[in-house]
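Asks: Return atomic coordinates for the entry below.
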Amino acid sequence: MVLNGVITERVTQPSPGEVRAAREAAGLTADAAGALVSSAKQPRRTWEKWEKPVGTDNHREIPLAAWELFLLVTDQHPALRLKKR
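Replies: Next up is the predicted model:
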């Protein structure tokens, strides 16, 4: 399957609350969720920044590619599903 279009046609930028809700729905800690999509040395801290409220010092938006990957690997993507080969 070839995916046409840009990533913003498949997913939108989530709010920090949506990031937290998706992690909790997957039953994951911030450490485990961060490890799924981040190559940072401290994936928990990276994930926590994505859950911080907008306007706080350490808030960062989750990159859309990381968000889409998280949704795919946790089976929460709104339109796509991973298939095992």
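Asks: alpha carbons only for contacts and neighbour counts from here, please
Replies: Fine.
Asks: so which helix or strand takes in R45?
Replies: Assigned by DSSP states H and E, R45 belongs to helix 43-51.
Asks: Buried residues of that helix, list them for me.
Replies: The neighbour-count check on helix 43-51 (16 or more other Cα atoms under 10 Å) flags 43-44, 46-51 as buried.
Asks: Beyond it, next helix or strand please.
Replies: helix 64-73.
Asks: packing partners for that following helix?
Replies: helix 30-37 (3 or more Cα pairs under 8 Å, 6 or more residues apart in numbering; DSSP states H and E).
Asks: one more, for comparison:
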Amino acid sequence: MDDTSAADTQSTYDITNKRGGVLIRFATKANAQNIQYVCHESTHAAMEIFDYIGGRIDCSNQEPFCYLVGWISECIKEALNYRTKKV
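Replies: Okay, the predicted model is just below:
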């Protein structure tokens, strides 16, 4: 990740083996708590997933995409809460 980046989303997939993933990284904990960064990176991740599955993103097909963005955002929140819990 670039030193000037607040957050970064990367994806990789192998069509032959039908495997892949999306990685979202935040430069700091504060960035991971910033709703603008979370929404921004969640949208990038959702677009990568839609590209992988051949999904269409347009005004007549908003709901699946929006729900996926929300789910990804919740995953970020859960990961942040997991990392900050005191054991």
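Asks: TM between them?
Replies: Remark: TM-score between the superposed chains equals 0.27 [TM-score structural alignment, normalised by the length of structure 1]; 46 aligned residues with a Cα RMSD of 4.3 Å.
Asks: that older thread, just the closest of the buried residues of helix 43-51 of structure 1 to G17 of structure 1, please.
Replies: Within the buried residues of helix 43-51 of structure 1, the smallest distance to G17 of structure 1 is 6.6 Å, found for E51 (Cα to Cα).
Asks: Now do the closest one against A32 of structure 1, distance only.
Replies: For E51 of structure 1, the distance to A32 of structure 1 (Cα to Cα, to the nearest Å) stands at 14 Å.
Asks: Same question for L69 of structure 1.
Replies: Applying Cα to Cα, the value for L69 of structure 1 to A32 of structure 1 is 14 Å.
Asks: Neighbour count: these two, which is higher?
Replies: Legend: neighbour count by other Cα atoms under 10 Å for L69 of structure 1 and A32, higher for L69 (17 against 14).
Asks: Would you confirm that that one contacts V37?
Replies: Yes - between L69 of structure 1 and V37 there is a contact under Cα atoms under 8 Å: 6.8 Å.
Asks: quick one: contacts of the strand or helix carrying N81 of structure 2?
Replies: Using DSSP H and E, N81 of structure 2 maps to helix 62-84. Residues from elsewhere that reach helix 62-84 of structure 2, judged by Cα atoms under 8 Å, 6 or more residues apart in numbering: 29, 32-33, 38-39, 42-43, 45-46, 50, 57.
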